[in-house]
Each structure stands twice: as structure tokens, then as C-alpha cells.
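Undergrad: Provided below are the primary sequence and the corresponding predicted coordinates.
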Amino acid sequence: MDIDDELLLHKDLNEWTERKYIIWKAIPISLSYLLQNILPFISVFALGHLGQTELAVATLSIMCYHFTFVALIYGAATALDTLCSQAYTSGDVKMVGIFLQRATIIQLLGFIPIACIWWESEQILILMGQSPAISSKTCSYLRYLLIGAPAFLLFENLRRYLQAQGIMKASTYVLVICCIIDICLNYLLILYQPLSLGFIGAPIATSITNWLMFSFLVIYTKFINGYQAWGGWSRAAFYGWKQIFTLAIPGILMVCSELWTSEFISFLTGYLGELPLASQGILSVLVTLLYQSPFGLSVSASNRVGNLLGAGLVEKAKMTSKLTMQFAIILALFEAIILIVFKDYWGYIFISKDDVVKYTSNVIPLISIFEISDGLNVVGQGILRGQGRQNIGALINAPGYVVLGLPVSIFTAFILRYGLLGLWFGSTASSIIVCIILLIILWRTDWQQQLEECKKRMKEGKDKLESMISDVPDF
């Protein structure tokens, strides 16, 4: 039997089959998100050849883009991790398409105020202390990103729709192609003089790439695999929004409390001086790259647990959660060991200055501890998403990272004068505490209750669908 056929969820699935499935699905997801995280660096690299001002504008614009949009989309899309994965195996696959439509409509409406903020971002940035010149160019950059932002939203939701069906490779194929296209677009629109648009070529290239990503994924879904769960456009998409909000709002809190804290830590590094700032740039890239492996495992676990609960196989869902956490421990320890063993060499990948490399190597032992707890957190929260317990993730993450982590980071960095080491100490301490609480919650999970919640969730969705009038013709 092909491993994709295992998604049919036979009751005799054993631990060995589950291990194969989890890893088989996690690898393309990790590669997919790794490629997606590379895309912003392509624009930064290209703009770096134009000058320091353009590089500063790109850095600030991309930070605003991720802070006010990408993080929110990732958080809101966690609702689909739960609803689509559980719906796919609950007896009516067409509900997967309905949930996709509902979430997409809500997110597009939610994007309207974000678009207004971007359009008026020049005055906002000036009020925050940025120079008028940087603020003006950043505003222009964000306005051009408006062209492609809806496409990113659509791509991310469609990816979750496919992942719920066990189709993990589609977005990887698309991103391999689009990364190559994005490199060419950035070269043509920024560096190639006959066509160069200057710094504004970067957001235009990003917007074009976003629309290509979405278009290619639609083509894959329509003509290759994934269309089977799409029941056509339905008026039911305009009802039953409470289910989406119930999962999306805590999902946003769960994701954003961690991502925003991380961004704020990087922002605070600017007050420590040039050397810590350069080191933080290296460490941020390393942490981002290492994050992709446990995140791939997290997405695989989320959809697998959701599929198993939707099929009523509660013992298999419990087994999958246990096996996934075992993989998470092994992976986290491996990444930590790799960091420690090569701690004196990582910096040279990015820069040749010995003082920066040495400063970075002194912080890496602490980063390795952070990677262990963070890796377990990422995977554990994937299991929570599969169960539909984003509210638990929000209740752990928000106090852990914001209320505890940030004050400790500021105190140890600036009051005790430990600098960058102090900033990472706060992040590591909060990550460890979040990890301990999360593991206890997962260990004490009442799986029978989660099965009942899943049945209730799916029944509510189907009841709403049955009460609606006829569908609009297929897409």
C-alpha cells in the first residue's frame, strides 16, 4: 500500500507505520516553509546592492509585513488545521472546502484594516520616531506589497486545505519553482538596468511571486490532486463563522505571542550596539533555519491527529501524539548538539570578522538549550491544533512569552548588563516554562473528551451546511 493511502486510516495501523507516515509527511513541509522563509532574503540581498538606505527600507518593510500580516495569517489559519483535517475523515469531505471558503472570506475582510494601516504607514512610522525619508519609502514599499498580500493569504489557506488531505508535497513543488522565478524577478526589476525600477522593484517582485504561488497551487489542486474535497462555491460559506472565530482568535494569540516577542527581542538588540546587533542577525537566521524541521513535524502531527480524531480512532491519535513527541525530542537534541559542536564556526558562514564570530559563539550554548525547549513547544502545539485546543496554546504562550519572557529579557540584558546573552536568557527561560506546562497538558489529555469535541464540531458544521439552500455551481 502506498503511504498516502494510509490516510484512509485502517484500524490495524501500527507504530512502525505511523513513524513512516509522520516522517514522510514532515520532510516536504519543512522544505516548503524553508523555501518560503528564503523569499524575503532574496529581496534584501538584491536591495543591498543599491545602498544602505534601500537595505534599511527593505528590512523595516519586511518586518512590518511579517508583524502586521504574515503572523496574523499563520495564526488565523490554525483554524483550518483543526477543521479541515477533522472534516476530511469524518464522513463528508466536502466540508473541507466549506471550511476553506469560510476562513478565506473572514481573513479577506480582516485584511481591509491592515491594508488601511499600510496605506497610511508613513505618518505612523514618523510618529514612532523613524526618519521622514525612511518612512516615506517604507510606506511606498508596503503599498506595493498590497498587490500581492491577498494572494499570500489565499496560498496559505489553500496549502492548509491540501495538508488536511495528506497532500504535503504540492506547496514544496510550487515554492521550488517560485523561488527561482523570484530570484529572476528581483534581478530584472532591481539590478538589470534596462528594466530596473529601483527599490520599488522588490515589493513588485514579491507581489508577482505571491500570485504565481497561489495560481500554481490552484492548478495543482484542480488538475493533479486535492480537488476531491472541493464541493464548489457554497452559500454556506457565509454562515457558521463562529466555529472559525472560536479557533482562529486563540490561534492568532498562540502564534503571535511567540513571533512578536521574537521580533521585539531583535528590535531591542539595536540598543546594545553594533557587535550584538551583528551577532543577533546571525543567530536569528540560524534559529529560523533550525525552526523549520520541528515545524514540519508539527504540521504533520497536527493533520494526522486531526484526521484520526475525525475518523474516530482515538487510540491511534493518542499513539501518534506520543510518537511525534519522541521524534521531537530526538530532533531537538540533534539540533542542539550540532549547534554546540560547531559553535566556533557558525559565524564564519555569514561574516569574516573574528570579533562577531567569537561573540556569536559565546551565545550559542544558550541558544542550543532554547532550541530543545522551542522544538518541543512547536511540535506540542501542532498536536493541540489537531485536537482543536488553540485556546490552551494561547493561554500558555501569551503569559509565558509576553508577561514572563520579555521582562526577564529586558532585566537581564539592560539592568544586569548581560547584553545579548541576557535577551536570549529571557527567551530561553520562558520557552522552558512553556515547554514544561505544555508537556504536562499533553500528558494529561483526555482523548475521549477530544473525540467528543471533534464529533460535536463536525456535527455543528454539517448541520449548518444542511440548513443552507442550493450551492452555487462548481468552481
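TA: Sure, I can see it. Numbering: from 1, shown residues only.

Undergrad: Please make it C-alpha for all contacts and neighbour counts, starting now.
TA: OK.

Undergrad: Show me how far stretch 12-19 is from its chain's centre.
TA: Distance, stretch centre to chain centre, for stretch 12-19: 28 Å (CA atoms, centre = their mean, to the nearest Å).

Undergrad: Could you do stretch 142-156 as well?
TA: Taking CA atoms, centre = their mean, the mean C-alpha location of stretch 142-156 is offset from the chain mean by 16 Å.

Undergrad: Just the residues contacting that stretch, thanks.
TA: 61, 65, 73-74, 77, 104, 107-108, 111, 115, 118-119, 200, 203-204, 206-211, 213-214, 217 (CA atoms under 8 Å, 6 or more residues apart in numbering).

Undergrad: and if you look at stretch 270-286?
TA: With contact meaning CA under 8 Å, 6+ apart, stretch 270-286 is reached by 266, 269, 347, 350, 355-357, 359-360, 364, 419-420.

Undergrad: Neighbours of residue 411, how many?
TA: If you count neighbours by other CA atoms under 10 Å, residue 411 ends up with 16.

Undergrad: which secondary structure element contains the residue nearest to it when sequence neighbours are not counted?
TA: Nearest residue to residue 411, sequence neighbours excluded (CA to CA, 6 or more residues apart in numbering): residue 422, at 7.7 Å. Using DSSP states H and E, residue 422 sits within helix 419-443.

Undergrad: in that helix, what's buried?
TA: Within helix 419-443, the residues scored as buried using 16 or more other CA atoms under 10 Å are 419-435, 438-439, 442.

Undergrad: packing partners for it?
TA: Contact partners of helix 419-443 among helices and strands, from 3 or more CA pairs under 8 Å, 6 or more residues apart in numbering; DSSP states H and E: helix 241-269, helix 274-310, helix 354-387, helix 390-397, helix 406-410.

Undergrad: Figure out which of those is closest to residue 455.
TA: Nearest to residue 455, of all these, is helix 274-310, at 7.3 Å by CA to CA.

Undergrad: want to compare, so here's the second one:
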Amino acid sequence: MEKDLNAKLLQERREGEGSGGAVEGDEEEKDLGKKVWSEWKKLWVVAAPAIFTRFSTFGIQVISQAFIGHIGSVELAAYALVATVLLRFANGILLGMASALETLCGQAYGAGQYHMLGIYLQRSWIVLFICSLFLLPFFFFTTPILKLLGQEDHIAEVAGTIARWFIPVTFSFIISFTCQMYLSAQSKNLIIAYLAAAALAIHLFLSWLLTVKYKYGLPGAMISTILAFWIPNVGQFMFVTCGGCPETWNGFSLLAFKDLWPVIKLSLSSGAMLCLELWYNTILVLLTGNMKNAEVAIDALAICLNINGWEMMISLGFLTAASVRVSNELGRGSSKSAKFSIVVAVLTSLSIGIVLFFLFLFLRGRLAYIFTNSREVAQAVANLSPLLACSILLNSVQPVLSGVAIGSGWQSIVAYVNLACYYLVGIPIGVVLGYLIHYNVKGIWMGMLFGTLVQTIVLVFITWRTDWNKQVFSY
């Protein structure tokens, strides 16, 4: 992180409420049980609403896909293509760049520099709006891009129409991601969960009303989708600007246009870090599509990734919680509390991961029948279940460590780690095991898992070897 940003965060923390020494002394007086319980409550205050919100947001896309599937198979294929490739591409970039706000707001709030949170929020709006403008050509030229990539013409044409409907959804991410991170830094994210639940219920009703009752078809489904993404944004924006955050929101300010370059650099680092992770599974699917009997392999892999995707909502909730807790404690000047919050977050998430690990090992192929009637696909899922279980176990640790990195401002370092571990280790090993040694989709997934394992080990080593006292006083 840039020094000029760091200096603004903690210039007053040694006086009054921000005294690190007082914090350390208070912590030492508590017994271990009380410390764990206190930290656990603080963790879940952030993690529970974050997990629920991610489940709700994921559910919006599932509902849209279900109703569009009843319109026609071409529309369903086109929607799935746009949602899984184009929207995920835009989502990864904007979410990654917005995660810089987790670092800045979390540390500023911990340092008692409350007035800076509103400034950082407005700066992030500016940066993400500019980024969204650069993404627009992908949505306007979706059809020729997909035809160039070999997609069938009739699917590409419908996908181009759907992509243009998704432009307002992409711009909704600007308010959604930034307000969520701004509110989470203050542990005020219950309002986010309430709004997400309301949007999900409204979306379900409107989708039925517009596509089933009034037969508006694809436009009806997409109008409902756009409203589902924007309704929480209106609520969050009103909450932030109309008195919900009196300490941290002092109105719109021209200061938002100053010192933008350091924020842009941190946002780019954050975007690179997160995009390299989010696009990893996409490459797994693309590699699988070039194999023999690819239809069964992709069906089985899609089922496994769907299950893994739902479980990832839990992991990403803990990513947010770890980022908030670490950044808050670093901002307060408490190195011991920062380290303790990391331990509690990792052990809590790992405990959930271990339970799910054995659950999916036990269920194996039986889970597949929720999604398919094919015995061949179910058997393929059963064969992949051990790898799915291992993925879930690694996912219970790796995102938490990524959250620690975000809270500490290490995005640039982790971006290089992700590039090396995923794309220079995981994918090449997967290609060798899948294509040359003929382990097929298992081999590709094993290679990808190895890359994730190496990344997790590196992040554990970086976290373990960090001088947290030095980390505190570098801000």
C-alpha cells in the first residue's frame, strides 16, 4: 500500500481510543475462553450476513436461469453462456478492484479515522465507474466475439441480446460491492442481508409474473433480474447517505477526486489478485471440453462445480470477515488481536470444511441425482467426489488467508503468488496429468488442486512469517 494512504489512516491512533498498548494490556487480562468467544462473535457478526448475502445473490442468477429455461433451450444456453463467461469476467474485475476498499475502510475504521471511509467510498465509485466503461465493448460485441470463438450462430445472436440486458447489472456492481465493503468494515452488514433477502423474494415473484403469467418472455425475465440487482443498491445507498452511518458519511466531497492514483493502483492489484482466482475454474471447464466423451465429463464437472460454488459462498463470507477483522485490528494498532483474529477465523472455517469434507466423501455420486437422471453422469460424479471433497477442504482455508491478505494490503504480493501457483504450477500439471498421462478430467482437476495447495502453503508461510508488530507500525 502507498505510504501517503497509510499516513492518513493512523496518525492519531496512539492517543485516546486508538492506543495499541492499552489494547494489548486489556487483551492479556482476559482468559483464553473469553477471548475466543469475544472474537468468535465479532467474526460471525460479519461472516453470517456476508454468507447469507452471497447465497441470495447466487440465488438470483439461479432463479433467472430456471425461468429462462422454461422459455426455450436456446435462450437457456445463451443465458448460461453470458452468465458464466461474460458476467463472471466483469464480476471478477469489479469485485477484485472493489476489494481495495476493504483494506482502506477496514484500517481507517480501526484507526478511528471515520471521516476517511466516506471519501474512500466515493473514490472507489469513481474508479469502478471508469472500469465499467472499459468493459462496455464486451457487452456490445458479444455476438461477433462468440461467433469468433466457434459458438453456433443462433446461440450467439441470443447471447448478444442477453448481454446488452446485462449492462445495467454490471453497473449495479459499482454500488453493490463498494457499499457492502464500506458497511462491513463498520460491522453494519445486517442491512445488506435484509435487502438481499427482499430482492430475492421480489425477483421470484416478478419472474413468475412477467414470464409465466403475462408471457413477456426473455425481456420479462431480464427486467426482473435487473430490478433484483438494483433494489438492494437503492436501499444500501439510502442507508449510507441518509443517516445510517453518521460517523463515516459526511456527504459528497471534492476530496474524492484527489489522490486517486494510489487508490487506482491498489484497486488494480486487488483486481488482479481476485480475477486470477475466479477465472481458474473457468479454465478447468475449457480444458475438460477438449476431451473424449466431453459431454459426460462436462456434465459431471458442472455438477461438482455447482456444489463447490454453493460451498464457496460460505468461504467467501469468511474471506470478508477475515479481511474486516484483520484490517480493523491493524488500524487500531493491535498486532496481538490481529494475529488472534486470524487464528480464530482459520480454525472456524476449517472446522466447517472438515465436516463438509467427510459429508461429500460419504454421499459421493448420490448427490448427482439432484441434478441429473443419468447413471453415467452420476458415476462420473462419484469418481470426482474425492477431488470435490479435497477442494472443499482447501476452500475452507485458502479464502480466509486471501481475506487476511486483503485486510493487510498485500494484494500485489498475492497477485504474483496466484499467477505462479495457479498458472505456472497448477494448470501445466493438470495438462500433463489429463492429456499426457491420460487421467482425463481427474488429472486436470488434480493439477488444479495441486496449484491451490501450493498457493495455500505459500499464504500460510507468508502469514506465519509476518512481523505483525512491524505490520502495525507500517500504517
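TA: Perfect, thanks for sending it. Quick caveat: nothing in here was measured; it's all calculated off a predicted structure.

Undergrad: list the buried ones in the helix or strand that the helix holding residue 422 of the first structure is followed by?
TA: Downstream of helix 419-443 of the first structure, the next assigned helix or strand under DSSP H and E is helix 447-466. Neighbour-count burial for helix 447-466 of the first structure, counted by 16+ other CA under 10 Å, picks out 447, 450-451, 453-455, 457-458, 461-462, 465.

Undergrad: Ok, stretch 368-375 of the second structure next?
TA: For stretch 368-375 of the second structure, by 16+ other CA under 10 Å, it's residue 368.

Undergrad: Residues contacting that stretch, please?
TA: 300, 303, 377-378, 381.

Undergrad: Specify, as a residue range, where it falls in the first structure.
TA: Aligned by TM-score structural alignment, stretch 368-375 of the second structure falls on residues 347-354 of the first structure.

Undergrad: One more: stretch 49-61 of the second structure?
TA: Per the alignment by TM-score structural alignment, stretch 49-61 of the second structure matches residues 28-40 in the first structure.

Undergrad: same thing with stretch 413-421 of the second structure?
TA: So stretch 413-421 of the second structure sits over residues 392-400 in the first structure, by TM-score structural alignment.

Undergrad: Same check on stretch 117-124 of the second structure?
TA: Counting by TM-score structural alignment, stretch 117-124 of the second structure pairs with residues 96-103 of the first structure.

Undergrad: likewise stretch 333-346 of the second structure?
TA: Mapping stretch 333-346 of the second structure onto the first structure (TM-score structural alignment) gives residues 312-325.

Undergrad: circling back: with the second structure superposed, average distance for the match of stretch 117-124 of the second structure?
TA: With mean CA distance after the TM-score superposition for the first structure, stretch 96-103 of the first structure departs from the second structure by a mean of 0.5 Å once superposed.

Undergrad: How about stretch 323-334 of the first structure?
TA: Stretch 323-334 of the first structure, aligned to the second structure and superposed, deviates on average by 2.0 Å (mean CA distance after the TM-score superposition for the first structure).

Undergrad: rewinding a little: what about the helices and strands packed on helix 419-443 of the first structure, which gets the closest to residue 173 of the first structure?
TA: helix 274-310 (15.4 Å).

Undergrad: sorry, back to before: any buried residues in the match of stretch 333-346 of the second structure, and which?
TA: Neighbour counts over stretch 312-325 of the first structure (16+ other CA under 10 Å) mark 312-314, 316-318, 320-325 as buried.

Undergrad: How about stretch 288-305 of the first structure?
TA: Within stretch 288-305 of the first structure, the residues scored as buried using 16+ other CA under 10 Å are 289-305.

Undergrad: Spell out which helix or strand contains the equivalent of residue 60 of the first structure over in the second structure, please.
TA: Taking TM-score structural alignment, residue 60 of the first structure has residue 81 as its aligned residue in the second structure. Residue 81 of the second structure belongs to helix 73-81 when elements are defined using DSSP H and E.

Undergrad: average distance between that helix and the first structure?
TA: By mean CA distance after the TM-score superposition for the first structure, the fitted helix 73-81 of the second structure averages 0.8 Å away from its aligned residues in the first structure.

Undergrad: which strands and helices sit next to that helix?
TA: Contacts defined by 3+ CA pairs under 8 Å, 6+ apart place helix 73-81 of the second structure against helix 32-69, helix 153-165.

Undergrad: Please identify the nearest residue in space to the most centrally placed residue in the second structure, excluding sequence neighbours.
TA: The centre of the second structure sits closest to residue 316, judged by CA atoms, centre = their mean, with a distance of 5.5 Å. Once flanking residues are discounted, residue 316 of the second structure sits nearest to residue 399: 6.3 Å by CA to CA, 6+ apart.

Undergrad: neighbours around the counterpart of that neighbour in the first structure, how many?
TA: Residue 399 of the second structure maps onto residue 378 in the first structure, with residues paired by TM-score structural alignment. Residue 378 of the first structure has 22 neighbours, counted by other CA under 10 Å.

Undergrad: Next: the one 4 residues further on.
TA: Number of residues near residue 382 of the first structure (other CA under 10 Å) recorded here: 32.

Undergrad: could you measure residue 306 of the second structure against residue 379 of the second structure, distance?
TA: Residue 306 of the second structure sits 17 Å away from residue 379 of the second structure, going by CA to CA, to the nearest Å.

Undergrad: Those two: which is more packed in?
TA: Comparing residue 306 of the second structure with residue 379 by other CA under 10 Å, the one with more neighbours is residue 379, at 17 against 13.

Undergrad: From residue 373 of the second structure, how far out is that one?
TA: Relative to residue 373 of the second structure, residue 379 of the second structure is positioned 11 Å away (CA to CA).

Undergrad: Contacts only, for residue 206 of the first structure.
TA: Shown in contact with residue 206 of the first structure (CA under 8 Å, 6+ apart): 43, 145, 148, 182.

Undergrad: And it? What does it align with in the second structure?
TA: Structural alignment (TM-score structural alignment) places residue 206 of the first structure against residue 225 in the second structure.
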